[in-house]
Structure formats: structure tokens, C-alpha cells
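K.L.:
What would the 3D arrangement of this be:
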Amino acid sequence: MLAGCVSPPTRWAAPMSGDPAPSGSASAGVTPPTWGPCEGYRDVPNVTLECGVMKVPQDWNAPVQGKTFDIALLRARSSRQSQRIGSLVVNPGGPGGSGVDLAYYLSQGLPNEIVWKFDIVGFDPRGVGKSSPVECFSDEDLDTNFGFDPDPVSDAAFNELVALTRRMAQSCGDKYGDQLPLFSTEQAARDMDAIRAAVGDEKLTYLGYSYGTLLGATYAQLFPTKIRALVLDGAVDPTISSVASSEGQAKGFERAFTNFSTWCASNAGQCPIAPDARAAATTALAAARTAPVGQTGGRRATAGWVFTAIISSLYSETRWPDLASALSDLQRGNPKGIFELADSYAERDAQGKYSNLFDANLAVNCADDDESITVERARQLQAEWRVKYPLFGASSALNLVCAQWPGKRDPYPAGKAEGAPPIVVVGTKGDPATPYEQTPALAAMLGVGVVLTWEGEGHTAYPQTSCINKAVNDYLVSLKVPPAGQSCPAR
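P.N.:
So this is what the prediction gives:
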């Protein structure tokens, strides 16, 4: 399950004031979905799957008849459902992850206490997947971008990356122009309220992962009285700047890699690069810069692909053995494991075709960020963060697509959810992508947030242990709020 691949740029924005309903009501310009069969999904035992598409205004602030986006939906309903509470709307993060796919997987993966009480409803946010998708990056440019050195030191290499990312940004501007700010998080949060109304729920019950916590927090500020229960897992702090968010992620991945290295040294039987995983990774990146290993078909495991494989594996502790094996195989001239890890992250298929995950990711992130870093400042931070965060700092500084984004911006609100019920904010101590420090920050910003901590590793927590499951299930089903400061052990 994709639970958020890139931590979104964030910044402070003034709290919303007044009632947003006149321009953001769920009835204005909305065509309710007609439910029918789901194409491309296997049947799930004891679950009925229904899919549909609803039309929403492109701009909730100024709806214009005929100017709409399609929002794709999937609803999963257990045949064992009894005493139904309503719908649980879900989002996997990214931004760019498919909520339609997530609902399908969660219909098989959530605890029975949930699937027997709720319809599981997923949606692809505007611009994502099947929902009027943003598609402006070529497969060739994405290959070059992912394969590019994550830390281009020379001016020539850096300028080459600047030119590539400028071309990518401009390709979106050329295709979408004035539409680009309409893919913002605030617009998507208003779509969520239309979905709530379309499934017949008076109030929203929501489970959001990673970037999905930002989407949920934005909804909470816009529609605080329309909330039944919100679980925000893998919290994003909306109050910090995009630079601070990127640095936090660099720190988080360094911490996660250190934890991986410690595991490797203590589990040499499962880790063929023991005892020093960090040295193995550093050596692999250095070798890939000068003599990248090739495979049949001409593809070469450059430093960018090795780096992407490392990033991919740190989202879940279960992938640590895969990373160790991939780096070990690479030492022996076999890059297959590196490409498997990297391609799973990039959503690249065997034919070199990409989903629109990263097109949407950048469209949303750049639309949200009204204080994007400049190219010159990125170059300065690259040198500074390389010292502070040796593996991940330089790359984290290089948000060069948004630095050159041609579209206008639409920043989301960052303030209290006045009038909302308690909202459960879940954080994982070993989370690399949304570092734990953001969990209490988001809870405090909302004013009604209740922190639930998992002492585990990886990105997001629910449903991974019985302690986390019980706390979240009790809240979703019975609205029983976890006690303040509750912490769940790693196992």
C-alpha cells in the first residue's frame, strides 16, 4: 500500500475565517456518482465492489457550469455488515496515491470491526489516477530525473538538473496553464465534502495517511462541524515552511537508515552487507557514479536509481532485508533488486511506462506552496545539508521543479479546527517520511488533536499492531478517544 511517497512542502498560512459554505457547499455544481461494476479489480470474497464517477466544480471558489473535474470512487461493502455506521472515506497520501486502489486493498486488510460497520470508500483526488489526471511529464524525463545523481556537485551537473526540472515544470505550464492552482489541497478538501454528501453521510468519517493527514486537516478547518471522526496517520505539520519540511524529511530518512544499519549489524544472517550498511550504501552510490552496473536491455543502475531504491526500502521495516540483498547483489554485478525497489516507488512498469503519481505529486505540492525555494537557495542548502545529513540532505534540498513552477499558488489554511470533535493524530517514532515531531505539532495546531504514538519503524502505523488497532477501532466505531499520551509498543 502506498502511504505517501513524498512529504509535501508546507508553510504557515493564516487560519480561515468565516463560513466557507457559500462557495464550498457540497451541492453546488456536483453530479452524484452512478454506481456500477469496477473494471480491473478482482473479486473480493464476501465484499461487493462498486465504482462510480462524480463531477465537481474545477474551482470551488467560483464554480462555472460545464467546467468540472471527474472524481473516481470505489465503494467496498462487506456482506457481513451489520449495524452499519456509515462510510469510512480513505486517502493513501502522496500526494498522487490512488484512494480507489487503497479502498480495494483495505477492504481486505482492515480489521473486521471496521469492515463490518462501514462501507470503505476511496477516491482518487483531482489530478490523480482516474480523476481528471494531470499528465505532463514524459517517461523519458522521469527516467532521467530518477536516474540523475541525487547530489550533483559540479556546476555543470547541477545546471543540467536545473534544465531538466525546468523543462518538466514548463511542460505542465504549457499543458494546463491557469488550471494548475486548481489541483491544490484546499480544492481537494472541498471535493471530500461533496463525497461525504454523495454517500449519504451527515458527517464525515475519514482515515488519511501521510499527505492524507494534510488533506484531512484542511477539511477539518473548512468543515469542522461536519466531522464524525478523523484518523490522521503519519502526520504532516501544515505550519512549517517548505524548507523546514524538507530538512525534517532529510533528518527522518537519516534516522531511519541508522535504524536499518543497527538492525543489519545485529542480524548478519539476514543482512549480507553487515556489519556496516551505511558504508555499503555509500560505496554503492560512489561506484554507481563512475561505473553504473548495466542489465539486459541497456538500463544502468546509476546513483539516482540506487538512491531511489534506498528511499523506497525505508518506508517499511519489512523491506530492510530486500535493501540489504539488493545492495549485496549490486556489488556482484546484478542490479535487478535495485530496479525492483526503485520501480515500485516510482510506479514504473517493465516497459518503462509511469503512472501519473509524480505528475500529480508535483502539481499538488507546487500549487500548495506559496514560498517555494529558489534555485540559488537550493544550491546553498545542498552544500549545507550534505554535511548535516550525509546520505539524504543534498537531495532533500533540491526541490527544483517547484522552484521553477509556472503556475499560480493556492496555499492551504493552517489553524485551529474550531467546533470540530476530537481528532486522532497517529505518529510513528521511526517514520522517515513524516517524522514523528510533526505529530504533536499537527495535533496542537488543530486544537482538538489527540496524539496516539507507535514506537515502531516505517511510515504510518494503522493497522499494524493490536494496540494501535484497538485504539483506532474504538475511536472509529464508538468514538472512544484514546487517553492523552497513549503510546503503543513496536510489537
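
K.L.:
going forward, measure contacts between C-alpha atoms and count neighbours the same way
P.N.:
Will do.

K.L.:
so where do the strands sit in the chain?
P.N.:
Along the chain, counting by DSSP state E, strands occupy 47-57, 68-78, 86-91, 118-123, 204-209, 227-233, 293-294, 300-301, 423-430, 449-457, 487-488.

K.L.:
Would you map the helices across the stretch 351-491 of the chain?
P.N.:
357-368, 375-388, 393-397, 400-403, 438-446, 466-478 (DSSP state H, counting those that start in this stretch).

K.L.:
cool, and the stretch 1-150 of the chain?
P.N.:
All helices of the stretch 1-150 of the chain, identified by DSSP H, counting those that start in this stretch, fall at 21-24, 99-109, 112-115, 139-147.

K.L.:
Make TSV out of those and add mean neighbour count and distance to Pro411.
P.N.:
Output for the helices of the stretch 1-150 of the chain, formatted as TSV (neighbours: other CA atoms under 10 Å; distance: least, CA to CA, whole Å):
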stretch	mean neighbour count	distance to Pro411
helix 21-24	15	16
helix 99-109	21	22
helix 112-115	19	34
helix 139-147	16	26
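
K.L.:
Dump those into CSV; add distance to Thr165 as well.
P.N.:
Shown next, in CSV, are the helices of the stretch 1-150 of the chain (distance: least, CA to CA, whole Å):
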stretch, distance to Thr165
helix 21-24, 34
helix 99-109, 28
helix 112-115, 43
helix 139-147, 8
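
K.L.:
Of all the helices of the stretch 351-491 of the chain, which one comes closest to Ala188?
P.N.:
Comparison of these against Ala188 by CA to CA identifies helix 357-368 as nearest, at 9.6 Å.

K.L.:
returning to what we had before: output the helices of the stretch 351-491 of the chain as TSV; include the columns distance to Asp43.
P.N.:
Output for these, formatted as TSV (distance: least, CA to CA, whole Å):
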stretch	distance to Asp43
helix 357-368	25
helix 375-388	48
helix 393-397	41
helix 400-403	40
helix 438-446	37
helix 466-478	25
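
K.L.:
Please give the structure of this sequence too, so both can be compared:
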Amino acid sequence: MSHPAAPRRPRAIGVLLAGSLALTGCSIDNPFSRDAKVTSTPLPSTAKVPTGQDALAKFYNQTLTWTDCGGPKCAELEVPIDYAKPDGETIKLKVLKTEKRGGGTKAGSILVNPGGPGGSGVEYARYADFIVGTPVRKAYDVVGFDPRGVQDSAPIECVEPPQLDDFLGQDPTPDDAAERQQAVTIATDFGKACAANAGPLLGHVSTVEAAKDMDILRAVVGDAKLNYLGKSYGTYLGATYAGLFPDRVGRMVLDGALAPDLTPEETAIGQARGFDTATRAWAADCVKEGNCPLGTSVDEVMTGLSDLLTKLDKTPATVTGDARVKKLTEGWAAYGIAAAMYDQGMWAQLTDALRKVVASDDGTGLMNLANAYAERDASGAYSGNMMQVIYAVNCLDAPDSPDIATYVEREKKAQEQAQLFGRFLAWSGLTCGHWPITSTNKPAKITAAGSAPIVVVGTTRDPATPYEWAVRLADQLEAGVLVTMDGDGHTAYMRANSCIDNALNDFYTKDKVPADGLRC
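P.N.:
Have a look, this model is predicted:
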């Protein structure tokens, strides 16, 4: 299944099926209205060009022009498309700053990223009150940016919405040679469309380049060091920054960790295990509540879900109220189930949706969940470009194999470890296996030797970024500190766990590093 995901109330965007997930029900006004009031801020004296980067002086020395955008302030940051050619073409990245509230001395800025790749940091920072604790809001400006290729920063859009519908709804579990060849064709055609429509930027949206953009933003907003909150894929972005600029790491929190040395196969199988673990937790709750539509034990429910997806592969269910999608395919159904695993508050919605599919072949409820996953509404409009740019980033960061046999073998391994999601995630790298841009990047450990302490947070039953990845990243970082939340759902900070929240609030505001191994 070579697809991704999206935010619900601003939280995190996970990495799923070569993509991401975070269910977002927030709607915001355009922060870059042409009627916005323009104000200019002089370049802070602390925004200096780092040693050895004189070729980038014009970027480090730029002055942001801030506009009022309904409370927060907005600006555009200019960066080179290709860091190897700093005098070449440039793009502008959208930036949003929600200023600290309350009196007292400002501690600086916290740069935030919700994940993806493809999540909007601009939208995320707008909801600062929900993503950082009150003590942090009183001490810091919260700054977010749309990374290169994302949303309002030269967005990469490969296909039109109807074609994206077809791409996301495709058969995620090809069963025979003909279906596998069709999957290759779909993956290849999608990549060709990206190359045709994205231009030269398609080869320059890697995480390393986004991290370099972050350092320019750090300097331009006047921070000597980067204070950072990254969730899900945002942890990979933060770790990459730390590896490039360890001496510029300030107070950094990586929540819902993605270890940078994971191979595509390890990522696929690890996520499959993670989603299966989360689904079993939902199944236990479904059985406990009674009248569970798929069985009276966890094993029965898991088998029932597998059987239902197999049935939908052959005979899709009916969808009503959607402008374009009239049938719930196996692909859309898998997205719907996965969406509910990000937050246990959605479990009841999933149970109800499944009950209607089983009882009356009505797939509308499950399609609604899938739409939330895809940042899509019933009119067929997508609110962002995450479901497309996610491939552009992932395929540069971690190229995969073009060989069908690789995925057939990966499927066997994945199914041995994950009954439900193994098959889907085994095929998640196929698009990157046929990507039109050749990349020599390879997954690798990051130690960030010499950095300040970096807090890595893992949740024990996180579906998208399994807990063992947090352990792995914390072990690799020379100054890694592991904090654990024993619970369900994706990421931990600001999810109603006071132990986690207090520890991270104190880290940001009191420079009190949590005890390594703290468990909440």
C-alpha cells in the first residue's frame, strides 16, 4: 500500500504507508491575505552567519517582513532551491509566529513541526495553545513553517484531486502477477506526473535540505540556538538538524520518534506491528463494550477485520454523500481503520462505522474516517498536499527497490509479524522504488555528538512510530534522554498526561532535563 496520512486538532502527523497520518478537523483562514497589515522588524543582532557558510550570507542576513494574520504574524523566508548553488533559483517558505502571552522576559522561540512529511507547520503554530503547555506559551513565541514543497511553500502537486482519489483508493494488496504489474504502473505514472508538474524543486525537498532551511529561520528570528518540538516525522527532521548543527541545538523534544537509520523494510514492518498492536487494543475495547460487530474476542475481531478487507477487495461497499467516491475499496477502508488508531477518542466512531459495513454494506462511516486521514472532505477537496509531497520527501530520503520480488518477500515477512497491516505496509515503498529522481541518500544513525540534551518521547502502543523506535533513537543520540508514556495513540506531549506535560514544560522553561528513563 503505497500511500500516506494527516492532523486532527493540531497534534502530530504520523508516518504511514510511505506517508503520514494526523487527522485534522481544524479550518483556518488564509494567513497571507493581501489585506493584511504589513510591519517590518529589523534583523536581530544575534542572527549571524555561521562559520563556513559565507556563501549563504544573503539568506542568513535577510529581514523578515511580518504581516498581521488574525492574531499571529506571518512572513516569507527566502531559501535556495539547491544549497550547492546558493546563487541559483530560490523559493519562499511561509512562516507563522504566535507570540508569547503574558508578561516576563521572553526565552526565545520554539520552532514546531507536526510531522508528515507534508504537515503544515504554519497551521500547527497557529494553535499554539493546544500544542505546548501554558508555562511554555508564557515564555516563548511559537513559530511554524511549511517546509519546502508543502502547502504554502512552493507546494508540490502531482495530480488533480480526481486522480488522487484513484491513487489512494487503489488495490493496496496485489494478489497475483497481473495486479502487481498494475501496481507498478500506477506507482510509475504517479512519479512521472510529479516530475512533469513539480519542476526542479522535486529533487530538492529532502529532510536534509529542510533542516538547513530551519537553521536559516533560527538565525533570522534571532535565536542563537534552536528550541524545537517535533512530532512523528518531525522527530526525524529534528534529529537531522541536530546531526548537521549539534552546537546549535537548544531545548529539543522529539515526540513519537522515527529512528533515522531505519531501512524501508524495517519501517514498513515496524509500522505494521505498531498498527496491529494498536488495533488489538481497540479490539479489546470493542469486545469489552459489548455488541462488537466482528467477534467476541480480540482474535475473532482481528480475523473479522482481515476477512472484511478481503471482501472489500473483491466487492467494495457503498458510499453515500461523497461527491466522487461512491465505493469503499479495500484501500480506502485500510486508511479509515488506520485513522482511528491515532487517537483512542476515535475508537467508538470506528466501531460504529464497521457495524454499518457489516450490517448493511454501508461504507460511508469508514470513508469519513479515511477522508480525515487524507485531509479530504466529502466534496472531494483536499485541504493540503500532504498525500502527494510525502512521496517526494520520502523517496529522496530513503529510496526503495524497483524489484517486485522484494515486495513479495517483504509481504511474507510482514505478515508473520503483523496479521492485519503486514500486507498493506509491505507494499508501501513501491512508489519510491519507481521514483523518477535518483537519490543516493541512505538511512544512517545520527549521534549529534556535542549537542545539548535531546529529549526523545515514546508511547508504548503508538501505531505509527512504534515505541522501540524511540528507544533506538535515544540510544543513538550521544545526548539522548528517553521519556516513556505507557498508553495508546500517537505521540504524548499535550495529550492529557500530566506527568509527560510537566516534565517537558520544566525542560523548556526551567532547563530541567527529565531523568533518562522517566516513565509516565
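
K.L.:
re earlier: closest one to Gln83 of structure 1 among the helices of the stretch 351-491 of structure 1?
P.N.:
The closest of those to Gln83 of structure 1 is helix 466-478. By CA to CA, the value is 10.6 Å.

K.L.:
Any figure for the gap between the nearest residue to Phe257 of structure 1 once chain neighbours are set aside and Ala346 of structure 1?
P.N.:
The shortest distance from Phe257 of structure 1 to any non-neighbouring residue, by CA to CA, 6 or more residues apart in numbering, is to Leu314 (7.0 Å). Distance, Leu314 of structure 1 to Ala346 of structure 1, by CA to CA, to the nearest Å: 14 Å.

K.L.:
what do you get for Tyr209 of structure 1?
P.N.:
Counting by CA to CA - Tyr209 of structure 1 and Ala346 of structure 1 are separated by 18 Å.

K.L.:
try Asp276 of structure 1
P.N.:
Taken as CA to CA, the span from Asp276 of structure 1 to Ala346 of structure 1 is 27 Å.

K.L.:
Those two - which one has more neighbours?
P.N.:
A direct count of neighbours by other CA atoms under 10 Å for Asp276 of structure 1 and Ala346 places Ala346 higher, at 21 against 13.

K.L.:
and the more buried one, what pairs with it in structure 2?
P.N.:
By TM-score structural alignment, Ala346 of structure 1 lines up with Ala374 in structure 2.

K.L.:
Same question for Leu222 of structure 1.
P.N.:
Leu222 of structure 1 maps onto Leu244 in structure 2, by TM-score structural alignment.

K.L.:
same question, Asp124 of structure 1
P.N.:
Match for Asp124 of structure 1 (TM-score structural alignment): Asp146.

K.L.:
now Arg409 of structure 1
P.N.:
By TM-score structural alignment, Arg409 of structure 1 lines up with Ser439.

K.L.:
tally of neighbours for its match?
P.N.:
15.

K.L.:
Against Pro117 of structure 2, how distant is the residue nearest to it when sequence neighbours are not counted?
P.N.:
Counting by CA to CA, 6+ apart, Ser439 of structure 2 lies nearest to Leu396, which is 5.4 Å off, once chain neighbours are set aside. Going from Leu396 of structure 2 to Pro117 of structure 2 by CA to CA gives 12 Å.

K.L.:
So which of those two has more stuff around it?
P.N.:
Set Leu396 of structure 2 next to Pro117 and count neighbours by other CA under 10 Å: Pro117 wins out with 36 against 24.

K.L.:
List the contacts of the alignment partner in structure 1 of that one.
P.N.:
Aligned by TM-score structural alignment, Pro117 of structure 2 pairs with Pro95 of structure 1. The contact partners of Pro95 of structure 1, by CA atoms under 8 Å, 6 or more residues apart in numbering, come to Gly4, Cys5, Val6, Pro8, Tyr211, Gly212, Leu357, Ala360, Asn361, Val364, Asn365.

K.L.:
Alignment lookup: the second one to structure 2.
P.N.:
In structure 2, the residue equivalent to Cys5 of structure 1 is Gly14, according to TM-score structural alignment.

K.L.:
ok so, going back, and for the match of Asp124 of structure 1, the neighbour number?
P.N.:
Count around Asp146 of structure 2 with other CA under 10 Å applied: 25.

K.L.:
May I ask you to confirm that it is in contact with Lys92?
P.N.:
No - contact between Asp146 of structure 2 and Lys92 fails when scored by CA atoms under 8 Å: they sit 9.9 Å apart.

K.L.:
which residues are in contact with both of these two?
P.N.:
With CA under 8 Å, 6+ apart as the test, Asp146 of structure 2 and Lys92 both reach Ser153.

K.L.:
ok so, going back, now for the match of Arg409 of structure 1: which residues touch it?
P.N.:
By CA under 8 Å, 6+ apart, the residues touching Ser439 of structure 2 are Cys395, Leu396, Asp397, Pro399.

K.L.:
Pick out whichever of the residues you listed sits closest to Lys445 of structure 2.
P.N.:
Of the contacts of Ser439 of structure 2, the one sitting nearest to Lys445 of structure 2 (CA to CA) turns out to be Asp397, at 13.2 Å.

K.L.:
For Leu518 of structure 2, list the residues it contacts.
P.N.:
For Leu518 of structure 2, the contacting residues are Leu482, Val483, Thr484, by CA under 8 Å, 6+ apart.

K.L.:
Which one of those residues is nearest to Gly103 of structure 2?
P.N.:
Val483 (30.6 Å).

K.L.:
State the distance from Leu49 of structure 1 to Gly200 of structure 1.
P.N.:
17 Å.

K.L.:
Relative to Ala433 of structure 1, how far out is Ser98 of structure 1?
P.N.:
Applying CA to CA to Ser98 of structure 1 and Ala433 of structure 1 gives a distance of 18 Å.

K.L.:
Could you do Leu204 of structure 1 as well?
P.N.:
27 Å.

K.L.:
between the two, who's got more neighbours?
P.N.:
Neighbour count, other CA under 10 Å: between Leu204 of structure 1 and Ala433, Ala433 has more, with 31 against 27.

K.L.:
Give the equivalent position in structure 2 for the more buried one.
P.N.:
Applying TM-score structural alignment, one finds that Ala433 of structure 1 aligns to Ala464 in structure 2.

K.L.:
Which residues are in contact with its match?
P.N.:
Ala464 of structure 2 neighbours (CA under 8 Å, 6+ apart): Gly14, Val15, Leu16, Leu21, Ser232, Gln271, Gly274, Phe275, Tyr342, His490.

K.L.:
Confirm for me that the match of Ala346 of structure 1 is in contact with Met387.
P.N.:
Yes - using CA under 8 Å, Ala374 of structure 2 makes contact with Met387 at a distance of 6.6 Å.
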